[in-house]
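Undergrad: output the structure for:
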Amino acid sequence: MFNKLLQKVTSPQPPSLKEGSLSMKDLDPRVTVHYGIPSTASVLAFDPIQRLLAVGTLDGRIKVIGGDNIEGLFVSPKQLPFKNLEFLRNQGFLVSVSNENEIQVWDLEHRRINSTLRWESNITAFSVIHSTSYMYLGDEYGMVSVLKYDAEEGKFTQLPYYVPTDVIAEGTGISSSNQSSVVGVLPQPCSQGKRLLIAYDNGLIVLWDVSDDKVVLVRGNKDLQLKGKSIVHSSQSVRPELSEDLQDSEQEEKEISSLCWASTDGKPKITSTDVVKLQLSSADRRLPVIVLHWSADRSHNGGQLFVYGGDGIGSEEVLTMLCLDWSSGIESLKCVGRVDLTLTGSFADMVLLPSLGGMESCGTLLFVLSNPGQLDVYDDACLSSLMSRKEKGTSASSLQYPMVIPTIEPYMTVGKLGLVYRDGKFSRDLSKEVSAAKVQASHTPSATLTGSMKWPLTGGVPCQFNDTEGALVERLYVAGYQDGSVRIWDATYPALSLIYVLGSELAGFKTASASAPVSALEFCSSTLSLAIGNACGMVRVESFDVCLLLW
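TA: Presented below is the predicted three-dimensional model:
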């Protein structure tokens, strides 16, 4: 998939110096290759079939990540935030919706925008029907429309079908003139997109049958028979309890801010109006619930509900996992456990991934995106361990997304790009040394997270250029770190590969100054020597067969 991304980078020809030959484009530097998670990352999407993760930013960039160092960077013409991001699963396309309601389809193989559609109204809800090219769009006027992307023609088609507001109004008993904006559109699981859950910001929820054009189910705050309120206390020392004591304020209509299916098959009891409220904090003023995600357990008699929000205003920022059990029915729902994951930065987004080689019932992986630009992954074993501790604000040793070129851990102090003369003997000798010295293990962790869980991102086509016979090293990237170490990569191709890690220790020399932060680097391509200076005034020269120490 990413073969276009990883093609060999040829040395650019110098521009002509004739008068009038340069344009503004020639003087406009652009990032074409990027490693790691952008600092302005804000939204996630995942393709469970091709095992690809997409990260959207606040400045119009999209990072697509696979396995074996595969990272693709897509840059939108407008530097605007994305409010929606979803894959057309297993089709090689990614759909984004910008804050200006521009819908874009990105071709992952050719790294370009295939089609763009500017929506006239404000898009307030967006969803792709799984394994299809059909999309539901909800807007500020209560309308739900249907789009289709034609991959062969490379364009959008707005279907004549839409969910009529007058029929919704008739089915719900609410005047169409009072119709609120759509805040969520979720196809019912296992319905092939034929049934759609529509949520409005006034608290109304409608299950709509697309085939028969009719309302199947209507729910709202006033017609829900509240069986009890499960108060999920902040302290795990207090067991969650059900209470029938409901204040009048809790019966008032409230705006819907997020929703998710808490079911693998999406089969609600049509005649049931039972509901249980889960309250994460007893504080009078609580944060809105921004994110809800559901993961079913193996028995399908409950599962884990992931919640961001709902805690008291001013409380520590956490992502909450609630373990729920309704084996005796929804009216007897129990909260049997709670974990508050302490975030290292401000929360941005999360996705749940089916584990490798398994369905949802075999366990899931949790990816959490936080700012600035950090991606953490938790597996079932890690979350179960946290649950057993029964502590609030638990900090877990999650696996962070590995940086091909680490900049924070360890902390990079200086970097240098060095060119190697391709026609020289040193280049041929270096290429032989590099071929033998390259680290054989992949930088993307194929090792375990906890137990036997493998790194879940495996999509994309790895670069093969630097494995071809006779390939020469043309560029090196050298980085110095605060701990005195130096790392060297083969930078001939976009997929950098690690060659050497030079520690601060020097054979035959014992000095505390050797571990001082690296402050300067210089590479000589004609002799293949590297000069390293540190903060204590020490300079050492490294080559393949000699090491000099200068004071």
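Undergrad: every contact and neighbour count from this point should use C-alpha atoms.
TA: Noted.
Undergrad: ok, residue 198 to residue 137 distance?
TA: Note on residue 198: its distance to residue 137, by C-alpha to C-alpha, to the nearest Å, is 10 Å.
Undergrad: list residues touching both of those two?
TA: Shared contacts of residue 198 and residue 137 (C-alpha atoms under 8 Å, 6 or more residues apart in numbering): residue 185.
Undergrad: what sits against residue 143?
TA: Here residue 143 is in contact with 162-165, 181-182 (criterion: C-alpha under 8 Å, 6+ apart).
Undergrad: of those residues - the most surrounded one?
TA: residue 182 (26 neighbours; other C-alpha atoms under 10 Å).
Undergrad: ok, so what distance separates that residue from residue 308?
TA: Distance from residue 182 to residue 308, by C-alpha to C-alpha: 21 Å.
Undergrad: what do you get for residue 38?
TA: 22 Å.
Undergrad: if you count surrounding residues, which of those two has more?
TA: Neighbour tally, residue 38 and residue 308, criterion other C-alpha under 10 Å: the higher count belongs to residue 308, 23 against 20.
Undergrad: quick check: that one touching residue 292?
TA: Yes. The pair residue 308 and residue 292 qualifies as a contact (C-alpha atoms under 8 Å) at a distance of 6.9 Å.
Undergrad: what's the neighbour count on residue 205?
TA: The burial count for residue 205: 22, using other C-alpha under 10 Å.
Undergrad: next one: it from residue 169, what distance?
TA: Taking C-alpha to C-alpha, one finds residue 205 at 12 Å from residue 169.
Undergrad: with residue 378 instead?
TA: Residue 378 is 43 Å from residue 169, by C-alpha to C-alpha.
Undergrad: next one: residue 402
TA: Residue 402 is 51 Å from residue 169, by C-alpha to C-alpha.
Undergrad: just checking, what packs against the lengthiest helix in the chain?
TA: Taking DSSP state H as the criterion, the chain has its longest helix at helix 425-437. Helix 425-437 is packed against strand 497-502, with contacts defined by 3 or more C-alpha pairs under 8 Å, 6 or more residues apart in numbering; DSSP states H and E.
Undergrad: now the other sequence, so there's something to compare against:
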Amino acid sequence: MKKFTFKGVLDGFRQTVQPQAIRQEHEIQETLKAENFAVRKTFRHGFPYSPTAFAFDPVQKLLAIGDKAGNLRILGRPGVDAYVKHEGESACAVILAEFIVNDGALVTVTADDTLHLWSIRQKVPVVVQSLKFQRERVTCIHLPVQSKWLYVGTEKGNIHVVNIDTFALSGYVINWNKAIEVVRATHPGAVIALCDNPLDANKLLMGYESGLLVLWDLKGKFAEIRWQAAEPVKSIAWHYEGKYFVSSHTDGTICSWPTRPTPKPQSLVCPHAKTNKDGALEKCKAIYKVDLKATVTGETYTIFSGGMPTDKGSKSNCITVMVGKTTTVLEMEHAVVDFIILCEKPWTCETQEPYAIAVLLQYDLVLIDLLTSGFPCFESPYPMDLHESPVTCCTYLTDCPSDLVPALYSIGRTTTSKKNAFSEREWPISGGEWSPASCSYSEIVITGHQDGSLKFWDSGAGSLQVLYKFKTAKFFEKPKNITHSSDNNIEFPFAIQIIYLCSESRRLCVAGSMGQVMLFKFRKVETHSSIFVLEIPIFSDYFDDIYGTSPEFDFTPHQVQKSESSDSDKADAAINVKSGPLRIPPGFHPQLFCFTFGPNKKLVQVTSLAVNSSYGLMAYGTEYGLVVIDIIQKNYLLSVACPDLYGGQDPYSRTPKSPKRLESKDEQSRSPSSDQATDAGYFNCLYVILRKLFEKLDGSFSRSRSSSMSSIDMSSTESVTCLAFMESFAKLKDVFSLVPTLWIGTSFGSVLTLLFNIPERDVRSLQPISITLNGKPILRLKGSITSMSFLDSFGAIIPSSYEPWRNDSKDTKDNDCSLQLSPTRTPTTANTTSNTSGGNVSSSASSSGISGSVSTGLDTIADRQFVVVASDKQTKVFDIVNQCCVNRIHLSEMDFAVKAETISMKGGTCLVTYLSNGHLLVHSLPSLKLLLDADFLPLMDLSFQTKCKQGIVDPMLSIWGQQIIVHEDTTQISKIFCFSNKGHGLYMASPTEIQKFTISAEFCQFITEMLGSLFTVREMPEQPKESFFKGLFGGGTKSIDREELFGEQSGKANRSVAKHIPGPTLDQLGQRASTAASEISRAHQLAMERGEKLNLLEERAERMANQAQDFSGTAHQLMLRYKDKKWYQL
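TA: Okay, here's the model as predicted:
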């Protein structure tokens, strides 16, 4: 009898079951480790925001600019650009700056009355030491050339002396009560200006706010001469001969004073004052600064800022150059902050040969050529025009096609005409050294601006150079009835909000502030063509209960009769596209413009964009719903509101639809393509208005920012915040059918999909595309969806398919393949909360015809596919085939994600997230293991981008810095904060500056090689020698021993006046010095011991040598003794 076993029964069952394909799953090996990551800010580009201080080194030819936030930029030749910031209590406005000429050092004064000594002998400047004044406010400083004693003027009218080497205060003090006359009963005011006599270093000229001018004898410690001006003093300047000086005043006058006592100035002029009818001079504005420079030919340049008439029609932002009897007024675009005359020689006691004027404006840096007639400006090599129009959004692309940068550069060079007004001489700021050390990949930054312009920048090699720029506003008619309003969208209708560039197909999609979506295609030749316009309405019965109906709100099908814009296309839009053929220069040419209308014929805001050139599709999400466009046939396939995306499987309870809607209107609202994709009754489901969704078990749809904002507003509506095209699996556990899919993320945390059936290429322009709405959310997260990306079975990012760019400039069939289809209308409503799904398009070519299961990446996708979905509160990794969540992470209740993006780096993939608490997180994929958590940037540093000024929701929480920035603000901030592949990123650090950073530890080590060197060894020009006759008759230069005058013999300074603060560098140097000293002492001791041992060894060797010699002699004697004897005689 056969033995019965359970094993046999199981084997029998196995034999009866039909074998199925077993999918081999393997664990993904993640290559990225924590040691691969480190955070560092790399390069800063643009113009310093709100500059406050200006300095120039005439020998090193370096320029320093300080701003109100405590930032310091040092500029040299192109590529030499250093950025540092004052830290701690001194992180405030830089009010004064002065170079120690040709010494590799810079002195700055911050608003907290602290002097800082910076060393610029290394690539990154560092603070060596500081001196904080505790009782007096610093108002001016002066450092004579090749002197180590710094004069410091204060608000109380006193002048202190500081040793630059030790940063110690001298005992020598010039008190205000010693400077004034004994009979004077009033305080002279703050010290406005200080400068020593060019020919007599013993004489120091002091200018006080009240108009008092004092020539102080340093050795004698008394006021040699006093002058009293009628108006308050703004600045003073010596003539190089030292016989007279000039002063500028608040009434627009310049006074000349001789070096002898006189009650009135030698001359008084008001350069820009005109005589009125009464014979009196017109009132003028203050002359803020005046300076005198002379040439060898005997010409004296008198240059000043301000002094224009006060009448309304006069120019205010001007620099005036007076040479002899010639006066030239140079009008500036912005307010003048300061100016410096650049001279060939640094010594003030000789003709200095001025060759240029560096003018620091409120929003620009201008250099004026003094050696060319007409005083033209130099063309700046720095990207100082980044903020020519305020930046509203930006995109950062790394590792883009190698031919894209040259293509953009060649187009930009041909379309941009060089202005003849620029000087032909070289840029005079030529300090430092820099050798380009570019990476093996190209980098492009695209900035969108408030005036509708886009600029493409080459950001490789640590620089930022403009490649190409164009304005979208030129395709529109000038807006009518646009007035200043609190609504930025109305005031700036062309402002760029979202940028999406497919770098492989060179298709550019842009969304504007009035809801306009513009699709461009790159061409190398000029064309004359019209712009195709689509007007797409969105409406739904769901809106009737929220917005009501308007008598004039009557959406009727709009038949597009032509492929170009016409007067009938303009409707009642606030902006209208220009009609007729337009001349379009080489570059990005408009292919299709779309306008979407919502309830009450309101232009809707675009919240997300996605383009797939391989499918020939463009999709954009709005604050109300979703629109899908066929960019080949130039018609829209779908215009649907967010509630309609769910069909009958809507997980939210919404208010029932209004019974007003007629069936005929429902039929009119559908597009031909959407009818093929959905059932007739698909949109006949009931909709109910959004109810409270903060549930204890699943708060997936809360847009919370803190505990007090944990529930959704009843009036809030759902919007499409993220879109991504991808070929993914259509059914559960179906690993053999990959179909073109559009993944949709909403503000309520839902993730849905649309499936497309795309005809073959040969009939693509004729046959329609069918769409399938899945309805049921594939995934639900807490918060608003911000990004989606896809991974293959190896954990690598799946590249989106694309159509490679080809030069089709000779092909004019592009405008002939469009069909004349009627616009459809469907609905949506929601608050705008958006991010683009990404601007980085990877490689992978598409097949000639994409239909059904045709794919472009089957070899890498294999049989597994993951989608990484990030919201502002959660991140989930979802297995598409098995329809299950693999990993997830939750943010704390008080924090939210401002920006999240999946990037590739060092052969691995990771998720980078910038949080509201200022931290930067890096998680490996797909395990979501935390690799980096670094305190990076406080969110409040980006508050200049906020639109909602009433951002404080909970006053108590605002005390701890919470809820100051609300959801609408973070949406705008996310548009100027970018992550990119290779571990790079950037953000707008101020309205005028871009700050780049990296999270790659390898690049952090490489970055030093890319920085330029600020300090170079240069020979100091020889001081002019005194002529025989000047020395004989006492007219030559008189020197002074400042060390004897201000040194130890002057006594000890009052400790309560200023406090010395050693910099971190000094402490490090001290530790290094002590360590080095101990090492040297130890080495010396070891050398001594080794020497003693060598001496002993030498003595022993000598003794052994003597003994060997004695033994040799004895042996020789013994040999001679027995040499002649026979053996038997021994």
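Undergrad: before we move on, the earlier item: residue 378 and residue 169 of structure 1: which has the busier surroundings?
TA: Neighbour count, other C-alpha under 10 Å: between residue 378 of structure 1 and residue 169, residue 378 has more, with 20 against 16.
Undergrad: please say which position in structure 2 the more buried one maps to.
TA: Residue correspondence to structure 2 (TM-score structural alignment): residue 378 of structure 1 is matched to residue 368.
Undergrad: tell me where the stretch 51-200 of structure 1 has helices.
TA: Secondary structure of the stretch 51-200 of structure 1 (DSSP state H, counting those that start in this stretch): helices located at 165-172.
Undergrad: how close does the aligned partner of residue 184 of structure 1 in structure 2 get to residue 218 of structure 2?
TA: When structure 2 is aligned by TM-score structural alignment, residue 184 of structure 1 is paired with residue 193. Distance of residue 193 of structure 2 to residue 218 of structure 2, computed by C-alpha to C-alpha: 16 Å.
Undergrad: quick one: which of the two has more around it?
TA: residue 193 (23 against 19).
Undergrad: quick one: the nearest residue to the more buried one once chain neighbours are set aside from residue 247 of structure 2, how far?
TA: Nearest residue to residue 193 of structure 2, sequence neighbours excluded (C-alpha to C-alpha, 6 or more residues apart in numbering): residue 207, at 5.1 Å. Distance, residue 207 of structure 2 to residue 247 of structure 2, by C-alpha to C-alpha: 9 Å.
Undergrad: give me the common contacts of the two.
TA: Shared contacts of residue 207 of structure 2 and residue 247, counting by C-alpha under 8 Å, 6+ apart, come down to 233, 235-236.
Undergrad: of those residues, closest to residue 126 of structure 2?
TA: residue 235 (31.0 Å; C-alpha to C-alpha).
Undergrad: what residue in structure 1 is paired with the closest one?
TA: Checking TM-score structural alignment: residue 235 of structure 2 goes with residue 258.
Undergrad: helix, strand or coil for that match?
TA: coil (DSSP: H, G, I helix; E, B strand; the rest coil).
Undergrad: what's around it, how many residues?
TA: Count around residue 258 of structure 1 with other C-alpha under 10 Å applied: 17.
Undergrad: repeat that for residue 286 of structure 1.
TA: There are 17 residues near residue 286 of structure 1, going by other C-alpha under 10 Å.
Undergrad: look up how far residue 287 of structure 1 lies from the residue nearest to it when sequence neighbours are not counted.
TA: What sits nearest to residue 286 of structure 1 in space, not counting adjacent residues and going by C-alpha to C-alpha, 6+ apart, is residue 312, at 4.3 Å. Per C-alpha to C-alpha, residue 312 of structure 1 is found 6 Å from residue 287 of structure 1.
Undergrad: same check on residue 271 of structure 1?
TA: Distance of residue 271 of structure 1 to residue 287 of structure 1, given as C-alpha to C-alpha: 32 Å.
Undergrad: okay, these two: which has more neighbours?
TA: When neighbours are counted by other C-alpha under 10 Å, residue 271 of structure 1 and residue 287 differ, and residue 287 comes out ahead with 16 against 7.
Undergrad: to which residue of structure 2 is residue 398 of structure 1 aligned?
TA: By TM-score structural alignment, residue 398 of structure 1 lines up with residue 377.
Undergrad: actually residue 343 of structure 1, sorry about that
TA: So, by TM-score structural alignment, residue 343 of structure 1 is matched to residue 332.
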